[in-house]
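>>> Sharing a model that was predicted from the sequence below.
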Amino acid sequence: MTQTYLGIGTNIERDKHAHAAIIELQRLGANLQVSTIYRCPAAGFEGAEFYNFVIGIDTDLALPEFSRRLRALEVAYGRPENAAKKQDRTLDIDILLFGEETSQQSPQLPRCDIFKFNFVLQPLYELCPDLIVPCDGRSVRQIWQQEFKSIGGMSNLTATSLNLSDDYQ
């Protein structure tokens, strides 16, 4: 089993798509962990407010197959095949960490968003503060202590919970 951490984002029908991500990702592995869900403004473009959170999961799938299945989930929930960066999203699933794997190619591992966005680092810190980030050598806690304030701290993050109506269950 490979311990994996995924960044999840949605700003279209947020409750529905956040819930769908949790349900669907349970089918791809074991030991699912879900961080706090944070509301925050769109980063780098004018768009609706996002829900962002991190899911930890152990998977038996190899990275190429795992990545393919994540992409299929995004498409199944309405993300266009040719979606551009910095636009509204029904469901965005990014592999942040995949065991000890490192890569500069797609998917980039560890994903640089860990070091750039508070809405990625804060929920990752909640799930695995003592995990050593491959190629960096620091624990998530050390990265959080050294970088979190400079990337915004909690200034634009608001903890929230899913509003699950009968339509989403």
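Thanks, I have it.

>>> drop to CA atoms for contacts and neighbour counts, all remaining ones
Fine.

>>> which residues in the chain form strands?
2-10, 30-34, 37-40, 50-59, 92-98, 158-160 (DSSP state E).

>>> could the ones you listed go into a markdown table alongside distance to A21?
Listed next are those as a markdown table, based on distance: least, C-alpha to C-alpha, whole Å:
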| stretch | distance to A21 |
| --- | --- |
| strand 2-10 | 8 |
| strand 30-34 | 10 |
| strand 37-40 | 12 |
| strand 50-59 | 9 |
| strand 92-98 | 8 |
| strand 158-160 | 16 |
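
>>> Now mean neighbour count and distance to R111 too, for those, in JSON lines please.
Formatted as JSON lines, those follow (neighbours: other C-alpha atoms under 10 Å; distance: least, C-alpha to C-alpha, whole Å):
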{"stretch": "strand 2-10", "mean neighbour count": "22", "distance to R111": "10"}
{"stretch": "strand 30-34", "mean neighbour count": "16", "distance to R111": "18"}
{"stretch": "strand 37-40", "mean neighbour count": "22", "distance to R111": "19"}
{"stretch": "strand 50-59", "mean neighbour count": "24", "distance to R111": "13"}
{"stretch": "strand 92-98", "mean neighbour count": "22", "distance to R111": "5"}
{"stretch": "strand 158-160", "mean neighbour count": "13", "distance to R111": "23"}
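
>>> Which of those sits closest to V75?
strand 92-98 (9.5 Å; C-alpha to C-alpha).

>>> could you measure L73 against K16, distance?
When distances are taken as C-alpha to C-alpha, to the nearest Å, L73 and K16 turn out to be 14 Å apart.

>>> take the one below as the second:
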Amino acid sequence: MPTHKEQVYIGLGSNLGDSREHLRTALSELDSIESTRRLRTSSFYSSSPMGPQNQADFINAVCLLETTLPPHDLLAQLQGIENHHGRERKDERWGPRTLDLDILLYGNHTVATDDLTIPHYGLAEREFVLVPLFEIAPNMVMPDGKPLSNWVAKCSLDGLRRLRSSNQR
């Protein structure tokens, strides 16, 4: 087991069932992953769905983890949490889901395999990820060498709103 700790940003999203509760519970479950601890969590945000608009708005957040797990081992843990929440993997892209947990950034590492891409492939276009990420890491420099604030300034904030109560740390 590696002993080097990596800082990992996880995107959370849900638009089926009690989405706030799915996110709150998932955050607690992230705390129970071996060799991993949660350091910070953004507010919860409501966002319009990507893709098909005939679905409920999403509740999203981003959290910062510190872990010694390799990326694929962490992915397996995240998928286990998604499955525990009734996540069904369908061919439908951007469809409704009870819980979606994405590894956005894993330290300074790049991963490009069939089942995992880090940095997350859609990071630059997703205000529902960039805004909560900026909330917890305002001074972050992105993989392209530019400040996160530059990325946030370029994204549309239409349909995104911060929700009042959430589970923060």
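That came in fine, so what should we check first? Values in this document were obtained by computation on a predicted structure and should not be read as measured data.

>>> Kindly provide the TM-score of these chains.
Here the superposed chains carry a TM-score of 0.85, computed using TM-score structural alignment, normalised by the length of structure 1; 158 aligned residues with a C-alpha RMSD of 1.9 Å.

>>> before we move on, the earlier item: ok, which of the strands of structure 1 comes nearest I23 of structure 1?
Across the strands of structure 1 (criterion: C-alpha to C-alpha), the nearest stretch is strand 30-34, sitting at 10.0 Å.

>>> Quick one: work out the angle between the closest one and strand 2-10.
Between the axes of strand 30-34 of structure 1 and strand 2-10, defined by axes from the mean of the first three to the mean of the last three C-alpha atoms, to 10 degrees, the angle is 40 degrees.

>>> By how much does strand 30-34 of structure 1 deviate from structure 2 on average?
Using mean C-alpha distance after the TM-score superposition for structure 1, strand 30-34 of structure 1 ends up 2.1 Å from its aligned counterpart in structure 2, as a mean over the superposed pairs.

>>> Remind me what that strand packs against, helices and strands.
Applying 3 or more C-alpha pairs under 8 Å, 6 or more residues apart in numbering; DSSP states H and E, we find strand 30-34 of structure 1 packed against helix 14-26, strand 50-59.

>>> Can you tell me the centre-most residue of structure 1?
The residue lying closest to the centre of structure 1 (C-alpha atoms, centre = their mean) is G7, at 0.6 Å.

>>> and the counterpart of it in structure 2, what is it in contact with?
Under the alignment (TM-score structural alignment), G7 of structure 1 pairs with G11 of structure 2. Under the criterion of C-alpha atoms under 8 Å, 6 or more residues apart in numbering, the contact partners of G11 of structure 2 comprise N60, A61, V62, C63, D100, L101, D102, I103, L104, V129.

>>> likewise A30 of structure 1?
With contacts taken as C-alpha under 8 Å, 6+ apart, A30 of structure 1 has the following neighbours: I57, D58, T59.

>>> if we go to structure 2, which of those are intact?
Among these, the ones whose aligned partners also touch in structure 2 (both residues aligned by TM-score structural alignment, their matches' C-alpha atoms under 8 Å) are I57, D58, T59.

>>> if I line the two up, what does the last one land on in structure 2?
Read that as T59 of structure 1. Using TM-score structural alignment, the equivalent of T59 of structure 1 in structure 2 is T67.

>>> what's the neighbour count on the closest residue to that match other than its chain neighbours?
Counting by C-alpha to C-alpha, 6 or more residues apart in numbering, T36 is the residue found nearest to T67 of structure 2 once chain neighbours are left out, at 4.2 Å. Burial of T36 of structure 2 is recorded as 19 neighbouring residues (other C-alpha atoms under 10 Å).

>>> Please verify my assumption that T36 of structure 2 contacts L65.
Yes - with contact taken as C-alpha atoms under 8 Å, T36 of structure 2 and L65 are classed as touching, separated by 6.6 Å.

>>> how about E49 of structure 1, what's its partner in structure 2?
Following TM-score structural alignment, the counterpart assigned to E49 of structure 1 within structure 2 is D57.

>>> just checking, that match touches S48?
Yes - using C-alpha under 8 Å, D57 of structure 2 is in contact with S48, at 4.8 Å.

>>> sorry, back to before: contact partners for the residue nearest to T67 of structure 2?
If you count contacts by C-alpha under 8 Å, 6+ apart, T36 of structure 2 has them with L30, L65, E66, T67, T68, L69.
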